[in-house]
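>>> Build me a model:
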Amino acid sequence: MPGLPAKYRCSTGKERRITRWEHEHLVEEMQRRINSGGGRMRLRRATVAHPFGTIKAWMGATQFQIRRLKGVRTEMALQILAYDIKRMLLLMGTRGLMAALSG
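Predicted coordinates:
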């Protein structure tokens, strides 16, 4: 066909068959959920991805200093606590945070 820009991708065989991965419906369902709930993905990126990326940058890329799961959990918990305190200081100031902590 003249003017068919993707003709090179057409099959040259006598029988034209379309193959589909047996779990392709799951991929399509996930894509549909992402497309329909775009606001939720934007909200997640804004609330989760930014702090996690900041914490990773503070830690020096992606490596933990401690090994084993228990130690890594503890290290990550300390990093999150430090992030939360720093964020509260930026939002409330030192006096505001001290007043909130004192009750």
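
>>> contacts, neighbours, all on C-alpha from now
Fine.

>>> which ones are touching residue 60?
Neighbour list for residue 60: empty [criterion: C-alpha atoms under 8 Å, 6 or more residues apart in numbering].

>>> Now do it against residue 25, distance only.
In this view, residue 60 and residue 25 are 40 Å apart by C-alpha to C-alpha, to the nearest Å.

>>> With residue 73 instead?
On the measure of C-alpha to C-alpha, residue 73 and residue 25 end up 36 Å apart.

>>> neighbour-wise, which of the two wins?
residue 73 (14 against 11; other C-alpha atoms under 10 Å).

>>> Quick check: which element contains that one?
Element membership for residue 73 (DSSP states H and E) is helix 69-102.

>>> other SSEs contacting that helix?
The elements that helix 69-102 packs onto, with contact taken as 3 or more C-alpha pairs under 8 Å, 6 or more residues apart in numbering; DSSP states H and E, are helix 50-58.

>>> Before we compare anything, build this one as well:
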Amino acid sequence: FKTVEKDMNLRVYWPSACPRCHLKERCSPSDYRRIRRWEHEQVLEVMQRRLDRKPDAMIIRRSTVEHVFGTLKHWMGATHFLTRTLGHVSTEMSLQVLAYNLKRVMNILGVAGMMKAMRMTAS
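Next comes the predicted model:
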């Protein structure tokens, strides 16, 4: 049957083969093993298989993506936004990301190179 727990749609079932299963002693002490699966559980399983095939993927991600968020967090004062409400916080975050990106472009191209690229894009 289906149920909802903590805003998640779950499928709950217990197989009729449980009492006759040769693995019963290792599986469950009760008569039937109840199995609960989130409706999107297969998505998590696919992702886990991908990570199992390439275990260093998270190390690569941490070194490329997480650094950006760490820098932004440091700039913003570590743990909070200065504004309230989703719209204002979204604007504040967008400005922080824009500042980060502009700073990176200036470090890579230099100020003159960035200005030249901006003029080329505008025309």
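
>>> Now the helix holding residue 73 of structure 1 on structure 2. Mean distance?
For helix 69-102 of structure 1, the mean deviation from structure 2 after alignment is 0.5 Å (mean C-alpha distance after the TM-score superposition for structure 1).

>>> matching residues in structure 2 for that helix?
Across structure 2, the stretch matching helix 69-102 of structure 1 (TM-score structural alignment) is residues 86-119.

>>> So what does residue 37 of structure 1 match up with in structure 2?
When structure 2 is aligned by TM-score structural alignment, residue 37 of structure 1 is paired with residue 54.

>>> Just list the residues touching its match, thanks.
Contacts of residue 54 of structure 2 (C-alpha under 8 Å, 6+ apart): none.

>>> How many residues are close by residue 100 of structure 1?
10.

>>> picking up where we left off before, report the buried residues of the helix holding residue 73 of structure 1.
Using 16 or more other C-alpha atoms under 10 Å as the test for burial, helix 69-102 of structure 1 gives 75-76, 79, 83.

>>> Can you tell me which of those residues is nearest residue 67 of structure 1?
Proximity of those to residue 67 of structure 1 (C-alpha to C-alpha) peaks at residue 75, which lies at 9.7 Å.

>>> can I assume the closest one is in contact with residue 66?
Yes - counting by C-alpha atoms under 8 Å, residue 75 of structure 1 does reach residue 66; the two are 7.2 Å apart.

>>> Residue 26 of structure 1 in helix, strand or coil?
helix (DSSP: H, G, I helix; E, B strand; the rest coil).

>>> And it, how far from residue 88 of structure 1?
41 Å.

>>> Burial check on the residue in structure 2 that residue 53 of structure 1 lines up against, number of neighbours?
In structure 2, the residue matched to residue 53 of structure 1 (TM-score structural alignment) is residue 70. Neighbour count for residue 70 of structure 2, taken as other C-alpha under 10 Å: 12.
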